[in-house]
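1. Sequence plus the predicted model coming up.
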Amino acid sequence: MALYEHVFLARQDISAQQVDALVEQYKGVIEANGGKVGRIENWGLKSLTYRIKKNRKAHYALMDIDAPAAAIQEMERQMRISEDVLRYMTIAVEKHEEGPSAMLQKRDRDDRGPREGGDRGPRREFGDRPPRRDGDFQRGPRPDRAPREDRA
């Protein structure tokens, strides 16, 4: 049996319980065809980059699957029929990742450390800027303009 990672997107107007029911339905299809489902992650409702079938958001779900190709084909056939599934993608992998997926790993800004280049220091005020490269030094404020002739 081969190892797969399977992600599918469900419509935004179904509830989280209905998404869990879809996951259980497809898990049953895999197990009925001689496969096993390992890790299941529900990534929740997320915004889509572009509209898919008139939906701006979708429920994302990930499944790690160890099953024969026939089981995957049957699950994908049922997903094509279902109106609740917007998109799906199944990828064959060498081995399943340990721990949570990249989508579930939360990175805190404080844990990342300093950015490359370090601290740039305090901001300078407008008058503190150095001269430009072309030799144009700070000239100071502009003189008052002469009155316009058409408004006199």
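-> Looks like it arrived, so ask away.
2. okay, CA-based contacts and neighbour counts for the rest of this
-> OK.
3. Now do Y26 against I52, distance only.
-> Y26 is 22 Å from I52, where distance means Cα to Cα, to the nearest Å.
4. another one to put next to it:
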Amino acid sequence: MRKYETIFILHPSLDEEACKANIEKFKGVIENGGGVIDNVDVWGKRKLAYEIKKVNEGYYTLINFSADPELPKELDRVFRITDGVVRHIIVNNEK
């Protein structure tokens, strides 16, 4: 298993319950795919460095996890089809 981290930005129009539901959804994808979540850090609502699709702020969340190399591909697919995700990135965190 390899160590990864993902950070994603949710649209600011989502309410707190929808943000929590999306975070739980992504955690479920990791855990159901055989991954182990090490840390979940919810940064909250912050201003973006630049405007994306006329949006200048969003809800940031960082998740550190360990998983097999196939899991990030599935997580990326889920990020892409989920409404409300403004941006996301998954990085291999091994040195």
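-> Perfect, I can see it now. In this text the structure is predicted, and so the values were computed from the model without any measurement.
5. TM between them?
-> The TM-score (TM-score structural alignment, normalised by the length of the second structure) is 0.92; 95 aligned residues with a Cα RMSD of 1.3 Å.
6. follow-up on the earlier one: so between Y26 and I52 of the first structure, which is more surrounded?
-> Neighbours per residue (other Cα atoms under 10 Å) separate Y26 of the first structure from I52, with Y26 holding more: 21 against 14.
7. That one: what's its closest spatial neighbour, skipping adjacent residues?
-> Using Cα to Cα, 6 or more residues apart in numbering and skipping the chain neighbours, the partner closest in space to Y26 of the first structure is M75 (6.1 Å).
8. Name the SS class of the one you found, please.
-> helix (DSSP: H, G, I helix; E, B strand; the rest coil).
9. so what's it up against?
-> M75 of the first structure makes contact with Y26, V29, I30, according to Cα atoms under 8 Å, 6 or more residues apart in numbering.
10. of those, closest to A58 of the first structure?
-> Y26 (17.7 Å; Cα to Cα).
11. so where's the longest strand in the second structure?
-> strand 36-52 (DSSP state E).
12. Look up the average distance of the top helix by length along the first structure to its aligned counterpart in the second structure.
-> When the first structure is parsed with DSSP state H, its longest helix is helix 16-32. By mean Cα distance after the TM-score superposition for the first structure, the fitted helix 16-32 of the first structure averages 1.2 Å away from its aligned residues in the second structure.
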